[in-house]
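J.: Sequence below, structure please.
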Amino acid sequence: MSAAHEPVWVGIDLGTQSVRALAVSGTGEVLGTGTGKLTSHRDGPRHEQDPASWWAAVCTACGQALGGLGEATRRRIAGVSVDGTSGTVLLTDADGTPRTPGLMYDDTRAAGYVDRVNEAGAAVWQSLGYRRMQPAWALPKLLWLLREYSADGAVLAHQVDVVNRALVGGPVCTDLSNALKTGADLVNESWPAEVFDALEVPAEVLPGLVRSGTPLGTVCAEAAQRTGLPEAIPVVAGCTDGCAAQLGAGALAVGSWNSVLGTTLILKGVTERLLVDPLGVVYSHKAPDGRWLPGGASGTGAGSIARQFPGRDLDELGARAPDFEPAGVLAYPLASTRGERFPFVAPDAEAFLLGTPRDEYEHYAALLQGVAYVERLCFDYLASLGAPVDGELLLTGGGTRSRYWCQLRADVLGRRVTLPANAEPALGMAVLAATPGRRPAEVAAEMVRIAEVIDPRPELAGRFDEPYLRLVDELARRGWLPAEMAAKAADRASDS
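T.: Purely as a prediction, here's the structure:
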């Protein structure tokens, strides 16, 4: 199909500070971009947004993204999909009018309901692999909302549901991805009635459920006028922002992984079967094709560097990092001062540095290496659960701005890494908009462009094994990493 006739897909990402919209061709060319600002209200554990602002920002972002397209290009727009922040919910009236503020993904005012939620849903949560809900998850928030506001005639809505309803002009189902933290049974693709009965949540409060990638309806006339989207194009059920970023990276084949290195480190992969983690470190979303998207978020990442070297020229520090391969000191670089979530759970874990660096350049190199060691430990942990980990590894996030760090990670992991040209969540939503009737991996192969492929340097093979295993042993000695996991990491190192 010629470029002049290929379809155009629109992806919309509902973030915390803004809404981002992209118009993308079937071969991955970004044809238009737009942004609409959002404002939050924070007060201690509370974090709210006005749900009406989401739709207003979507209209602004779409207007910018589509406003510069020619009429012929606009006629080729064939679908739209929306992602949202995970665990952001509110109550609406039956007609969709917001009854409450939007309680954001990190709002923890409902912490007092967590024990009740985990007692009622213990068997289901265990079967889904995550074992326990956390204070910021959506189901505790739902109980809080039903207590604080009238439950009579109330309907639960996720952030994406508000926008999708405005797009189609009527009620919509919610996607399984956004519904995970609200208690949806992703195996049976339904709300577990026995859990919600025990929690005294009326069935009529809960929306219908569909997989991500399912058409929800078509753009209505009013939405077309407000956004510039063509009337009657399909609105496709989206997912959470984290899954959207994975789609945007193109990590959709079984055994492939997206490693997102920003302030913290997040890994998302693809498996045929649901991973059940006895420690509850890893939990899985369901992919549009019925496969599973396991992942976890570490407390380590580039935030550790910002904390240790505030305001410094990192390019200048990085220019000397190759002089220390490996560094003579060993770093466990947490982005904050305390707490680890993946590849082990240790609320009392603290960042540490073993040894005294000769200068700030060696200290900096040790931090880069420490993050790479934790990344390697994450893969060792995933392998211990039976996850396939030897497929394509796509690196995204702010950490990829350092070409050296990407090379170092390839060396420490002993595997090829791939850098997508653009892996933002809005691109993932454009990919998802194009998936009905097709496998997501096939669509992503056409739409996700690759910037660079980096192979490990053969002359450094095995050079980082010894410091990596020293870090593993130290984490186990401090009681944070289970001893059996440390042993499995050593076994994998000896087999490599």
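
J.: use CA for all of it now, contacts and neighbours both
T.: Will do.

J.: does Cys378 count as helix, strand or coil?
T.: Using DSSP: H, G, I helix; E, B strand; the rest coil, the structure places Cys378 in helix.

J.: That one against Val345, yeah?
T.: No - counting by C-alpha atoms under 8 Å, Cys378 stays clear of Val345, with 12.0 Å between them.

J.: Looking at those two, which one has more neighbours?
T.: Cys378 (23 against 18; other C-alpha atoms under 10 Å).

J.: Tell me who's in contact with that one.
T.: 342-343 (C-alpha atoms under 8 Å, 6 or more residues apart in numbering).

J.: Ok, Leu353 next?
T.: Contacts of Leu353 (C-alpha under 8 Å, 6+ apart): 329-332.

J.: just Thr214 next, same as before
T.: 236-237, 288, 436.

J.: Now the residue most central in space within the chain: closest residue in space that isn't a chain neighbour?
T.: Geometric centre of the chain, nearest residue: Gly242, 1.6 Å, by C-alpha atoms, centre = their mean. Nearest residue to Gly242, sequence neighbours excluded (C-alpha to C-alpha, 6 or more residues apart in numbering): Pro425, at 7.4 Å.

J.: Distance check, that neighbour against Asp106.
T.: Applying C-alpha to C-alpha, to the nearest Å, the value for Pro425 to Asp106 is 19 Å.

J.: so Ile233 touches Arg75, yeah?
T.: No - in this structure Ile233 lies outside contact range of Arg75 using C-alpha under 8 Å: 10.0 Å.

J.: quick one, which of those two is more surrounded?
T.: Higher neighbour count among Ile233 and Arg75: Ile233, with 18 against 14, using other C-alpha under 10 Å.

J.: Sequence B follows; please return its structure for comparison with A:
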Amino acid sequence: MMFEGEPEAWLGIDLGTQSVRALLVTADGTVLGAGTAPLTNHRDGVRHEQDPGEWWEAVCSASGSALAGQRSSPVRIGGLAVCGTSGTVLLTDAEGRPLTRGLMYDDGRAVAEAARVGMQTSWALPKALWLLDAYGWKEGRGQVVRVTHQPDVITAKLTGGTVPTDSSHALKTGYDAEREVWPPQLAHLGEVLPEVVRPGTRLGEVCRAAAEATGIPAGTPVVAGMTDGCAAQIASGALRFGAWNSVLGTTLVLKGASAIPVRDDAGVVYNHRAPDGSWLPGGASSVGAGALPPAADPAELDSQAAAYEPSGVLTYPLASSGGERFPFFAPEATAFTLGKPVSEADGWAAVLQGVAFTERLCLDYLHHLGAPIDGPLTFTGGAARSAYWNQLRADILGRPARVPEQIEPALGMAVLAAYGTGTGVRTLPEVADRMVRIRTVLEPRASHTARFTEPYARLVDELETRGWLPTPLATHTRTRLNQDTIDS
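T.: Coordinates of the predicted model:
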């Protein structure tokens, strides 16, 4: 891997819900180019689909924009990687051509299939089974049909042929990441399931046709990517054991690093396999910035919210109607507000605080499971652009937090591309240390942390009373809270 001498950069591509984002990044984290292209979402009740053809068109546009500035001052592109939304699947033919639209991660039609395989509807396997049934696939039918994850459509177009999927995207399709095999209970699907490789594995090179469409030079190495949550974690630099990345956007995702898997009988926390064989445990909550009411000036409401610490009301801010997934599994859970806000700013403050309370409960749950959580905490996601919310979260959590200069999953894919095309001398955490720049370090203010002890305890009590939060976790949370109070 070249970190000095020859100019070199790596391209990261992020297939998001609203858009495709591409970043061209050097070994020291300098962003040389960026591009974005919008995506269209087709929603109808619980149905949520996207057109795979539009994914490719958006990749071509975003990549072209990211590389546009290199015509006058060219650099060698060392490689690229692609991430996608976790749980988004479609069916393709043997050559990788889409046969269906992509069922997005939050498509809610596979309820019966989810119950049958004991998974959440947001996972990919229930949706894949729903698609196979809807498409009329039967074992031995003749035509080869394959379950395909969102980024595989793009890497196949880039390389000019079918490619293996990565174990990160395959995890929610039932792949056994610990044994690195498809489990026996899915054997009846046979060749319908794709070949799987670890993230960072070289898949091929950009073919001439893809080069002409995207502007990416032919011959550029293409390496297997990871899910958008894992990509954001890499972009945060939270890769050393005990470190955690809290990704706050429409919803909240926590991703950490561990030498061993974090066991969770409830299935709330799952474990991605890191490229080096270690583990990236995490979970996805349904609370988040998506619960905020529409606002003409969010920054102004942030400044006004400082007068309501704590808010006069207590809010559990679910961003969707699909129940809760982390720190507990409760499909029947709904958003609620106890009390009536005295102003728009008070209601705004209640949502900001409610998300942070749930974030703290997530960390309490991870501690309850025995996960290492004593490393640095990093904030990423769209909500990390709010300086006020960042400081509020650090105060409520009672621990320091870092905010990187770039908070894009596409950066994580550029880092993974640099790792996957390197000599192996440097580990992924070492490559990330070079490419991820920390912009801000937040310190919790003890007096502010103390203000939120009582409302946090009330939220725990309310969630337990409603039957959503298991009593063992509620008890563990109170024990930790009491200990923190004594220590302070």
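
J.: what's the distance between the residue nearest to the centre of the first structure and Ser53 of the first structure?
T.: Taking C-alpha to C-alpha, one finds Gly242 of the first structure at 22 Å from Ser53 of the first structure.

J.: and what of Ala179 of the first structure?
T.: Noted for Ala179 of the first structure: a distance of 22 Å to Ser53 of the first structure, by C-alpha to C-alpha.

J.: Those two: who's more crowded?
T.: Remark: of Ala179 of the first structure and Ser53, Ala179 carries more neighbours, 28 against 15, as counted by other C-alpha under 10 Å.

J.: what about the strands in the stretch 301-450 of the second structure?
T.: Applying DSSP state E, counting those that start in this stretch to the stretch 301-450 of the second structure gives strands spanning 314-316, 336-338, 377-380, 401-404, 438-442.

J.: Out of those strands, which gets nearest to Val145 of the second structure?
T.: strand 377-380 (37.3 Å; C-alpha to C-alpha).

J.: Over in the first structure, find the residue span that closest one aligns onto.
T.: Counting by TM-score structural alignment, strand 377-380 of the second structure pairs with residues 393-396 of the first structure.

J.: once aligned to the second structure, how far is the matching stretch on average?
T.: Compared with the second structure after fitting, stretch 393-396 of the first structure has a mean deviation of 1.0 Å; criterion: mean C-alpha distance after the TM-score superposition for the first structure.

J.: buried ones in that stretch?
T.: 393-396 (16 or more other C-alpha atoms under 10 Å).

J.: Same question for stretch 158-165 of the second structure.
T.: 158-160, 162-165.

J.: May I ask which two of the residues you listed are separated the most?
T.: Farthest-apart pair in these is Gly160 and Thr165; separation 14.9 Å (C-alpha to C-alpha).

J.: got the contact list for whichever residue in the second structure pairs up with Arg416 of the first structure?
T.: Under the alignment by TM-score structural alignment, Arg416 of the first structure pairs with Pro400 in the second structure. Pro400 of the second structure makes contact with 376-377, 394, 441-444, according to C-alpha under 8 Å, 6+ apart.

J.: Not counting sequence-adjacent ones, nearest residue to Ser284 of the first structure?
T.: Setting aside the residues directly before and after it, Ser284 of the first structure is nearest to Pro294 in space (C-alpha to C-alpha, 6+ apart), at 3.9 Å.

J.: One more: Ile266 of the first structure?
T.: Nearest to Ile266 of the first structure is Ala297, by C-alpha to C-alpha, 6+ apart, at 4.4 Å.

J.: That neighbour pairs with which position in the second structure?
T.: Ala297 of the first structure maps onto Ala284 in the second structure, by TM-score structural alignment.

J.: What's the separation between Ala21 of the first structure and Gly238 of the first structure?
T.: Applying C-alpha to C-alpha to Ala21 of the first structure and Gly238 of the first structure gives a distance of 14 Å.

J.: These two: which has the busier surroundings?
T.: Set Ala21 of the first structure next to Gly238 and count neighbours by other C-alpha under 10 Å: Gly238 wins out with 37 against 34.

J.: what's the counterpart of that one in the second structure?
T.: Using TM-score structural alignment, Gly238 of the first structure lines up with Gly225 in the second structure.

J.: Its match and Ala457 of the second structure: what is the separation?
T.: From Gly225 of the second structure across to Ala457 of the second structure, the span is 40 Å (C-alpha to C-alpha).

J.: wait, which of the strands of the stretch 301-450 of the second structure is closest to Trp182 of the second structure?
T.: strand 377-380 (32.1 Å).

J.: hang on, Val168 of the first structure packs against Thr218?
T.: Yes - Val168 of the first structure is within contact range of Thr218, at 5.4 Å (criterion: C-alpha under 8 Å).

J.: overlap in contacts of these two?
T.: Val235.

J.: which one of the strands of the stretch 301-450 of the second structure is the most hemmed in?
T.: strand 377-380 (a mean of 26; mean count of other C-alpha atoms under 10 Å).

J.: Run through who's touching the match of strand 377-380 of the second structure.
T.: Stretch 393-396 of the first structure is contacted by residues 249-251, 256-261, 406, 416-420, 423 when judged by C-alpha under 8 Å, 6+ apart.
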